[in-house]
Structure formats: structure tokens, C-alpha cells
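> Model the following, please.
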Amino acid sequence: MKVKNIAIIPARGGSKRLPNKNMLILSDVHLTTHSINFAKANRDIISDIYVSTNDENIKSLALDLGVKVIDRPEELSGDFSTTVSALKHVLETINETVDNVILLQPTNPLRQKELLKEAYAKYVDGNFDSLMTVSSSKRKLGKIVNENFIPFNYKMGQRSQDMEPLYFENGLLYISKADLIFNDVILGSKNCPFIVNHPCALVDIDTNEDLKYAQFVLENYPNE
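Next up is the predicted model:
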């Protein structure tokens, strides 16, 4: 039986820090459209594409692009609403048997062309419950305690090339079994960290400066 994978793009309207950020323009394309186009380019993996929104402009945009829209209730659209609540609402609303959910966030609009194909292959081959994209970091991190800097992941004087890398969740892509989401979980106990070190992984738009950086990455680094 064919596996049923759906993409969900949670794109609520309104944002206090960066107003209407999911409708902002990056290289003549709305942020939400970047994620929609990425999903449409992976139709061999994705059966259906859903945009979850409480915003009429985002809804019209999605419908014009030929994808499905789930009207998100206001109680799931506030500043403190969780992503998993939006994903669960989509699954409950469509009431179809779904195997895997691919989460694409509009604020992470730049993804390598083959990212989903490579990530999904690893997800399936490893029989994982979930997958998230991560990037390595060799920044020298520490805490400030009583006005003293206390190194966290290195020793004072240590060369950065000798440090063991840490990894951060970059938000580009998530894959989860639908059963997890029904239990209010996105990442399962058998979770695959899929490493992406392309400059696009540093793009996470929450300010105007982030948007300018995204434009720089788009113009200067091949997204392949």
C-alpha cells in the first residue's frame, strides 16, 4: 500500500515583532510561497499540501497556488499557540489516514533542491519516528555568572578547530509520523538529526535584518 505523506505549512496571520511576516516578499515571492513551491517540487514524496492559516490574504494566496487550506481557529492562532496544535488540527480536520507529516515553516524559506529527497530517504531507511534538520556550530559559548564569563563548550585558549561541534535545530524541515502528532508530539524518541550546513540553514526570518540576510544568501549561494 502506498505511503501517504502530506506537507503542512503553518502560516498564521499577524506577528508582533515583524507584522504580517508570512506575507513578506523575498526575491519577489511571498515567504509562504517559497515553502509552497518547495512542497510542489516534491510531489513524488508529498501527496497533498495544506496551508494552515487564520488569515484571508494567506488563504487566497494558497488557493491561487493550487494547494489546500485549513482554516485555523483563533484559539490556535495566538502568539503562544504551539506548532503541534496546528498540525494536529489539520489532521483532525481532514480526517484521512496519513502516515507522515512534513512540516515546512514559512520563516525558513530557503531549502536546497534535493533536501527533502535526501532527508526522506534517510528517514525511511533508518525506520525513524521523526527527522529534523540541524546545523553544526563551533561558536565558543558560555554563561555569565556574577559578571564572570564561564565557558560552556570549550576551555579558555582552546582553538575553535579543536572543539567538538555542537548542533542547533535550524527549522528547515521536519518529518513526523502522524501518530506522534495525534499525541501532541513532533519529534519522537527515535529521532534522526539530518545535518545541513548550507548557508540557507542560517536563514530564520523574525526581523527585517533576517529578511535582508535571506536575500543575500539567495543571491550569493546556489540553492542546489
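> Could you use CA atoms for every contact and neighbour count after this?
Fine.
> Which stretches in this protein count as helices?
31-40, 56-64, 83-94, 115-125, 178-182, 208-220 (DSSP state H).
> contact partners of the first one?
Outside of helix 31-40, the residues within contact range by C-alpha atoms under 8 Å, 6 or more residues apart in numbering are 7, 9, 11, 21-25, 46, 49, 58, 61-62, 65, 67, 104-107, 109-111, 113.
> buried subset of the residues you listed?
Among the contacts of helix 31-40, those classed as buried by 16 or more other C-alpha atoms under 10 Å are 7, 9, 11, 21-24, 46, 49, 58, 61-62, 67, 104-107, 109-111.
> Quick check: strands, which of the residues you listed are part of them?
Ala7, Ile9, Ile49 (DSSP state E).
> The nearest residue to Gln161 once chain neighbours are set aside - how many residues pack around it?
Of all residues not flanking Gln161 in the chain, Lys138 sits nearest, at 7.8 Å (C-alpha to C-alpha, 6 or more residues apart in numbering). Here the number of neighbours of Lys138 (other C-alpha atoms under 10 Å) works out to 15.
> Following up with a second sequence; could you model it the same way so I can compare the two?
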Amino acid sequence: MIQEKKVLAIIPARGGSKGIPKKNIIKVGGKPLIQYTVEAAKASKYIDEIHISTDDVEIASTVNGLGLHIDRLRPKHLAQDNSKTIDVMIDVLDYYNKQNVRFDIVVLLQPTQPLRKSFHIDEAIEKYLEFNEESVVSVSLVNEHPILMRKINEFGTLLPLLNETSTIRRQDFTPFYIVNGAVYINKVNELTSNTSLNDNLRPYIMDRRYHVDIDTYNDLKMFELLLDEEGEQ
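Prediction:
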């Protein structure tokens, strides 16, 4: 809790994954992938409740082994390839509402961003309150700057994405950021099925070294390398 506001963290962990089967519980660095996010959420100073939303009994069993009890599985219609995360969040909030349990702030933590730490979560929540409860999304500086990106028109001609000259020093480029998927924060009573989480208003800027998105086996290898680097520091 922070400033008398109750905070719910939702960790979505669907069983189906085309790129990496059982991705959320695959072992990396000796732990199931989801454990990194669970540990970060548990270590947060402000999170009051952690809810794992999963349709998969094996994931539920793994999470129960981490000390979080899952007493319901996600409805199947919300566990499809085209299911929207915002609808999953609303389902979880409805579940608590039916038990007369209310929260003020909801934090979405995707297990595919395992390098996010508890201090990232807490700093993002503090930013949310600093800016009068405007929605927050974590971002990182882009590696490939859009000023150097081009599209090809119907005539086969290169066109710039940005209406800016690229004949400037790289250090003078305007900073651009990418939504990294690590932390989303919203006011509970403002969430609707039309809410676009990636369009949350306030940026919480994370150092690029914490940005990894696990979608392929190559991403897993990169994550293992980053874990090794962390262990050597």
C-alpha cells in the first residue's frame, strides 16, 4: 500500500506459446522464467496482492511452489492467441469485486520481461502518484534510431520515417523510446476494454540493460548471458 491506496499486481501467464512451448515456466538460470517476475513483485514495497492469471494447471502448480496460491484458472475464452491483456486484467478485477475486495492501483507485470527489478516497480508506482495518478508505462531508449529508418514507397523509392534531417551527429539525435513491456500502471476505476496499455501517458524510463523480451530461443540465450553478466558484477 502507498498513500492509503491498495495495489494489485497482475502477472499474465498463458499456457499456450507458439515460439517457446511452456515459455512461462521454462528453466533459465536454474529458475522457471515466471519466478523472476514473481520475486520482483514480492520484493516490492507497495504491492499488496499478486495475482497470476493462467489457464494452465502446470503453470499454476509451479506458481503454487513459489508460495503464491492460485485458486482459479483463467477462463478459456481469455487464453486464446487473440485474447487481449486488458480483458484479462478486467477479468481479474471482476473476480476480486465479486469477493468485495477492492484495489486502487493495478500493475501489470509480464513474465517475458524477467530483468525488471522490484525497484523498477516501486519507482514506477511513485511516478504514477507524482503525476496525479496518470497512467504509467515503462520505456527504454531505442538502439536503432528512427531517424535512420526508411520505408519503400510504391515506386521503389526510399522515404524517411521522420521529417528530420539525418545529417547530424548521432549524439545530437532526438531521444526516442520504446515501450518495453516491463511495467504498466493504471487506476483501477479507469480501466475499460478499450484501454490501450501501450498508450499510457507517463513514461518510466528504464536503463536499456534491463530490457529483454523473451519470445524466441535466441531471446532466452541472451537472457542467460545477461544473467551471467549480473552474477559477475
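> Drop the TM-score for these two in here.
The TM-score (TM-score structural alignment, normalised by the length of the first structure) is 0.90; 222 aligned residues with a C-alpha RMSD of 2.3 Å.
> With distance to Pro165 of the first structure added, can I get the ones in strands among the buried ones among the contacts of helix 31-40 of the first structure in a markdown table?
Below are these laid out as a markdown table (distance: C-alpha to C-alpha, whole Å):
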| residue | distance to Pro165 of the first structure |
| --- | --- |
| Ala7 | 31 |
| Ile9 | 31 |
| Ile49 | 35 |
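> Out of those residues, the closest to Tyr154 of the first structure would be?
Comparing those against Tyr154 of the first structure with C-alpha to C-alpha places Ile9 closest, at 37.9 Å.
> residue in the second structure matching the closest one?
Alignment note (TM-score structural alignment): Ile9 of the first structure maps to Ile11 of the second structure.
> and the counterpart of Asp129 of the first structure in the second structure, what does it touch?
Alignment note (TM-score structural alignment): Asp129 of the first structure maps to Glu134 of the second structure. Neighbour list for Glu134 of the second structure: Tyr128, Asn186, Lys187, Asn200, Leu201, Arg202 [criterion: C-alpha under 8 Å, 6+ apart].
> what do you get if the cut-off is 7 Å, keeping everything else the same?
Residues in contact with Glu134 of the second structure (C-alpha atoms under 7 Å, 6 or more residues apart in numbering) are Tyr128, Leu201, Arg202.
> Compare those with the first structure and list the ones that remain.
Of the contacts of Glu134 of the second structure, the ones still in contact in the first structure (both residues aligned by TM-score structural alignment, their matches' C-alpha atoms under 7 Å) are Leu201.
> now, which of the ones in strands among the buried ones among the contacts of helix 31-40 of the first structure sits nearest Ile181 of the first structure?
Nearest to Ile181 of the first structure out of these is Ala7 (C-alpha to C-alpha; 13.2 Å).
> packing partners for the lengthiest strand in the second structure?
In the second structure, taking DSSP E as the definition, the longest strand is strand 177-187. Under the contact definition 3 or more C-alpha pairs under 7 Å, 6 or more residues apart in numbering; DSSP states H and E, strand 177-187 of the second structure sits against strand 105-108, strand 136-141.
> Reformat these as CSV; add distance to Met206 of the second structure.
What follows is these, written out as CSV (distance: least, C-alpha to C-alpha, whole Å):
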stretch, distance to Met206 of the second structure
strand 105-108, 16
strand 136-141, 5
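> Go through those and name the closest to Glu224 of the second structure.
Of all these, strand 136-141 comes closest under C-alpha to C-alpha, at 20.1 Å.
> mean offset of the closest one relative to the first structure (after superposition)
Its matched residues in the first structure lie on average 0.8 Å from strand 136-141 of the second structure after superposition (mean C-alpha distance after the TM-score superposition for the first structure).
> Can you give the distance of stretch 100-119 of the first structure from its chain's centre?
In this view, stretch 100-119 of the first structure has its centroid 7 Å away from the chain centroid, taken as C-alpha atoms, centre = their mean, to the nearest Å.
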